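K.L.:
task: produce atomic coordinates for the following.
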Amino acid sequence: MDSSKYRITPKQTPIKLADYPTTDNKQLSEDELQDKWIPESINKLQDLHLKLHAEEEKGIMVVLQAIDAGGKDEAISFIFSNLTAQGLKTTSVKKPSETEVKHDYLWRIHEGKPSRGEISILNRSYYEEVIAPRIHDVLDNDPLPDHLIDEDIWKVRFRQLNDFERYMTENGFPVIKFFFNVSKDVQKDRLLERMKNPKKNWEFSFSDIEERKHWDTYQEVFEDMLNNTSTDYAPWYILPADDDWYARYIISEVMINVLEKLNPQFPEFSGEDRQKLDESIELLEND
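P.N.:
Got it, this is the predicted structure:
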């Protein structure tokens, strides 16, 4: 798969979400994806992740961002849940608590950052800080110094987020970001399924309906975010999220590409440790 077609490069002219298809799978059937391509991809991903975890030199931070019913939770269930549990961390970023509001806006993200040898998943992320306050115009309610709240605050935050991701990358924690580009019609269908299916009622929130009323504003804010924060070192990938299984396949393949570049290896015994290991093997075999 050529996943680069879904990647936003900084050299591009400002992108429009309307130019990115929400469905793009013209070659593989859903059965082929579920039975062949995704399992094969996950097997590769599992092997690379196990090496990353064993080596404990680098980590990866994955950002999943979408409007409600975009497909983030399902991607975690069908892709990342197959990885080694000890080397995986998932954090859901929700409305900040009173304690979190009293700190800088990145403070609450630190527990969700990966350790060396770990992949951390942010189900929504620090990007909420340049989305939700713009949709609902609630920034004035935060205890921020007055001089920080002006028309340039979003540009400032974009720069800060780019700097944060550069810092993470330069310290051995590359950042991979996926935006689930779902259509309004498919979001409607998914929300209705959650509402009508008793087994999925728990996934539904009445706030989802309220947020849907802001659809056009969300698209504008998403575009601004994508155009200002996709960098060479921490790119955004725009997923055709109406094709849920195909979107998951893209995620898996992108993760494989990143891990192959990191090239993690299983640690090997050498020198005195090798000799001690051989002696321990002999001792145990003769037990």
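K.L.:
use CA for all of it now, contacts and neighbours both
P.N.:
OK.
K.L.:
what kind of secondary structure is residue 64 in?
P.N.:
Secondary structure, DSSP: H, G, I helix; E, B strand; the rest coil: residue 64 is strand.
K.L.:
would you map the strands across the stretch 151-287 of the chain?
P.N.:
Listed in chain order, the strands of the stretch 151-287 of the chain (DSSP state E, counting those that start in this stretch) span 175-181, 236-240.
K.L.:
most tightly packed of those?
P.N.:
The highest mean neighbour count among those, using mean count of other C-alpha atoms under 10 Å, belongs to strand 236-240: a mean of 26.
K.L.:
can you count the residues close to residue 213?
P.N.:
The local packing count at residue 213 equals 10, with neighbours defined by other C-alpha atoms under 10 Å.
K.L.:
and what of the one 4 residues further on?
P.N.:
The criterion is other C-alpha under 10 Å. On that basis, residue 217 has 15 neighbouring residues.
K.L.:
in JSON lines, list the strands of the stretch 151-287 of the chain along with distance to residue 125.
P.N.:
Shown next, in JSON lines, are the strands of the stretch 151-287 of the chain (distance: least, C-alpha to C-alpha, whole Å):
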{"stretch": "strand 175-181", "distance to residue 125": "10"}
{"stretch": "strand 236-240", "distance to residue 125": "13"}
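K.L.:
for residue 278, find the nearest of the ones you listed.
P.N.:
Proximity to residue 278, assessed across these by C-alpha to C-alpha, is greatest for strand 175-181 (39.9 Å).
K.L.:
touching, residue 179 and residue 66? I think so.
P.N.:
Yes - with contact defined as C-alpha atoms under 8 Å, residue 179 reaches residue 66; the gap is 5.8 Å.
K.L.:
show me where the stretch 1-150 of the chain has its helices.
P.N.:
Here the stretch 1-150 of the chain has its helices, by DSSP state H, counting those that start in this stretch, at 30-32, 38-55, 72-78, 98-101, 132-136.
K.L.:
so which of those helices is the most packed in?
P.N.:
Mean neighbour counts for these (mean count of other C-alpha under 10 Å) peak at helix 38-55, with a mean of 19.
K.L.:
same for it, what does it pack against?
P.N.:
helix 244-262 (3 or more C-alpha pairs under 8 Å, 6 or more residues apart in numbering; DSSP states H and E).
K.L.:
name the residue closest to the centre of this structure, please.
P.N.:
Taking C-alpha atoms, centre = their mean, the centroid of the chain lies closest to residue 63, which sits 2.4 Å from it.
K.L.:
and this one, so I can compare the two:
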Amino acid sequence: MKNFSPEDFKVTSKISLKNSPTKLVIDKADDQLEDLRKELGKLQDTMYAHSKYAVLVCLQGMDTSGKDSLIREVFKEFNVRGVVVHSFKVPTELELNHDYLWRHYIALPARGKFGVFNRTHYENVLVTRVHPEYILGENIPTVNTVQDIDDAFWDARFEQINNFEKHIANNGTIIFKFFLNLSKDEQKYRLLRRLDKQEKNWKFSPDDLKERKLWNNYQACYEDAINRTSKPHAPWYTIPADDKDSARYMVAKIIYDTLKKYTDIQEPELDDKIKVNMALYRKELEKE
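P.N.:
The predicted model follows:
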């Protein structure tokens, strides 16, 4: 595949993950990414100076789908002051003493910065939906047993997530949500690689195999979450993830092409008084 548009992967109508591609190879994707991430870095510098928009990049996918390496490769040319990565794991005791969106809300990027969520607020309608017993740890007043977690509970939670994203979008956050669509066969290969390569051993956990047995459950939950929450202000993109180089390039290009449409993102003009006195300031410095 030589050329593509962000619209090719944007979810604008109901999708079926079973019928969505998991592998798509782009010619010289690694070389193209090298050039593109430099342009992304320049764009981020402009956004930092402009300081009117924040960018939130949400990454979701099954274990081994390539989230960590994608972050490393796509954002390599960013000034470190301009991007903050949050990897959300099992909630801490402090986080469980707040509502489930609290830890995500306080991690949102400031205007002028990029925030990357490695796993996101969607874990609260994915892993907890596959394992509803985890909800009991949130100490919600109306939930005392797993039987209290019914369809109405999930309907409400999806509405809360949609409202959360609508609120931050209305206040200047540009949202990208990427589902790295990995095949079960490719996951098997990558898990075996973790076992075979000593430097990858630390990434392996027996829990990976337990969760793999729930593959179909997770796919159903991902599909439902994507279909319920892909909105014009916070769209989902389903990215074929079996080829890592291509997936990284697709994510970078979607971010770049979308942000370039914001024609108001410009470096701020110098104050007129400073402009008029530029020669004077130069002369003062040269006299030192």
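K.L.:
let me see the TM-score of these two.
P.N.:
Scored against TM-score structural alignment, normalised by the length of the first structure, the superposed chains reach a TM-score of 0.93; 279 aligned residues with a C-alpha RMSD of 1.5 Å.
K.L.:
and of the strands of the stretch 151-287 of the first structure, who's closest to residue 214 of the first structure?
P.N.:
Proximity to residue 214 of the first structure (C-alpha to C-alpha) singles out strand 175-181 among the strands of the stretch 151-287 of the first structure, at 15.6 Å.
K.L.:
who touches the closest one?
P.N.:
Identification of contacts with strand 175-181 of the first structure by C-alpha atoms under 8 Å, 6 or more residues apart in numbering yields 17, 20-22, 60-67, 70-72, 165, 168-169, 233-242, 251.
K.L.:
ok, of those residues, which come out buried?
P.N.:
21-22, 60-67, 70-72, 165, 168-169, 234-242, 251 (16 or more other C-alpha atoms under 10 Å).
K.L.:
could you report the neighbour count for the aligned partner of residue 89 of the first structure in the second structure?
P.N.:
In the second structure, the residue matched to residue 89 of the first structure (TM-score structural alignment) is residue 84. Here the number of neighbours of residue 84 of the second structure (other C-alpha under 10 Å) works out to 16.
K.L.:
and what of the one 5 residues further on?
P.N.:
Residues near residue 89 of the second structure, counting by other C-alpha under 10 Å, number 10.
K.L.:
gap between the nearest residue to it once chain neighbours are set aside and residue 267 of the second structure?
P.N.:
Nearest non-adjacent residue to residue 89 of the second structure, counting by C-alpha to C-alpha, 6 or more residues apart in numbering: residue 119, 7.8 Å away. Distance, residue 119 of the second structure to residue 267 of the second structure, using C-alpha to C-alpha, to the nearest Å: 32 Å.
K.L.:
same check, this time on residue 179 of the second structure
P.N.:
32 Å.
K.L.:
also residue 242 of the second structure?
P.N.:
Going from residue 242 of the second structure to residue 267 of the second structure by C-alpha to C-alpha gives 38 Å.
K.L.:
what is the burial count for the aligned partner of residue 59 of the first structure in the second structure?
P.N.:
In the second structure, the residue paired with residue 59 of the first structure according to TM-score structural alignment is residue 54. Neighbour count for residue 54 of the second structure, taken as other C-alpha under 10 Å: 24.
K.L.:
return the residues in contact with residue 54 of the second structure.
P.N.:
For residue 54 of the second structure, the contact set (C-alpha under 8 Å, 6+ apart) comprises 109-115, 172-174.
K.L.:
which ones among these map onto strands?
P.N.:
Per DSSP state E, strands hold the following members of the contacts of residue 54 of the second structure: 114-115, 173-174.
K.L.:
put together a markdown table for those residues, with distance to residue 71 of the second structure and neighbour count on each row.
P.N.:
Shown next, in a markdown table, are those (distance: C-alpha to C-alpha, whole Å; neighbours: other C-alpha atoms under 10 Å):
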| residue | distance to residue 71 of the second structure | neighbour count |
| --- | --- | --- |
| 114 | 12 | 26 |
| 115 | 11 | 23 |
| 173 | 19 | 26 |
| 174 | 18 | 20 |
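K.L.:
could you export those to TSV, including columns for distance to residue 275 of the second structure?
P.N.:
Shown next, in TSV, are those (distance: C-alpha to C-alpha, whole Å):
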residue	distance to residue 275 of the second structure
114	30
115	34
173	31
174	32
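K.L.:
out of the residues you listed, which one sits closest to residue 283 of the second structure?
P.N.:
Among those, residue 114 lies closest to residue 283 of the second structure (C-alpha to C-alpha), at 37.8 Å.
K.L.:
show me what the closest one aligns to in the first structure.
P.N.:
In the first structure, residue 114 of the second structure lines up with residue 119, judged by TM-score structural alignment.
K.L.:
how near is its match to residue 208 of the first structure?
P.N.:
Taking C-alpha to C-alpha as the measure, residue 119 of the first structure falls 29 Å from residue 208 of the first structure.
K.L.:
what's the answer for residue 250 of the first structure, then?
P.N.:
If you go by C-alpha to C-alpha, the gap between residue 250 of the first structure and residue 208 of the first structure works out to 26 Å.
K.L.:
mind listing what the residue nearest to the centre of the first structure touches?
P.N.:
Contacts of residue 63 of the first structure by C-alpha under 8 Å, 6+ apart are 121-125, 175-178.
K.L.:
can you tell me how far it is from residue 127 of the first structure?
P.N.:
Here residue 63 of the first structure is placed at a distance of 9 Å from residue 127 of the first structure (C-alpha to C-alpha).
K.L.:
same deal with residue 221 of the first structure?
P.N.:
Counting by C-alpha to C-alpha - residue 221 of the first structure and residue 127 of the first structure are separated by 11 Å.
K.L.:
do the same with residue 115 of the first structure
P.N.:
Between residue 115 of the first structure and residue 127 of the first structure the distance is 21 Å, computed by C-alpha to C-alpha.
K.L.:
can you check residue 168 of the first structure too?
P.N.:
Going from residue 168 of the first structure to residue 127 of the first structure by C-alpha to C-alpha gives 15 Å.
K.L.:
what does residue 58 of the first structure give?
P.N.:
Taking C-alpha to C-alpha, one finds residue 58 of the first structure at 23 Å from residue 127 of the first structure.
K.L.:
what's the answer for residue 171 of the first structure, then?
P.N.:
Distance, residue 171 of the first structure to residue 127 of the first structure, by C-alpha to C-alpha: 21 Å.
K.L.:
between those two, point out the one with more neighbours.
P.N.:
residue 127 (19 against 11).
K.L.:
list the contacts for that one?
P.N.:
For residue 127 of the first structure, the contact set (C-alpha under 8 Å, 6+ apart) comprises residue 65.
K.L.:
quick check: it vs residue 59 of the first structure, distance?
P.N.:
20 Å.
K.L.:
same check on residue 43 of the first structure?
P.N.:
On the measure of C-alpha to C-alpha, residue 43 of the first structure and residue 59 of the first structure end up 19 Å apart.
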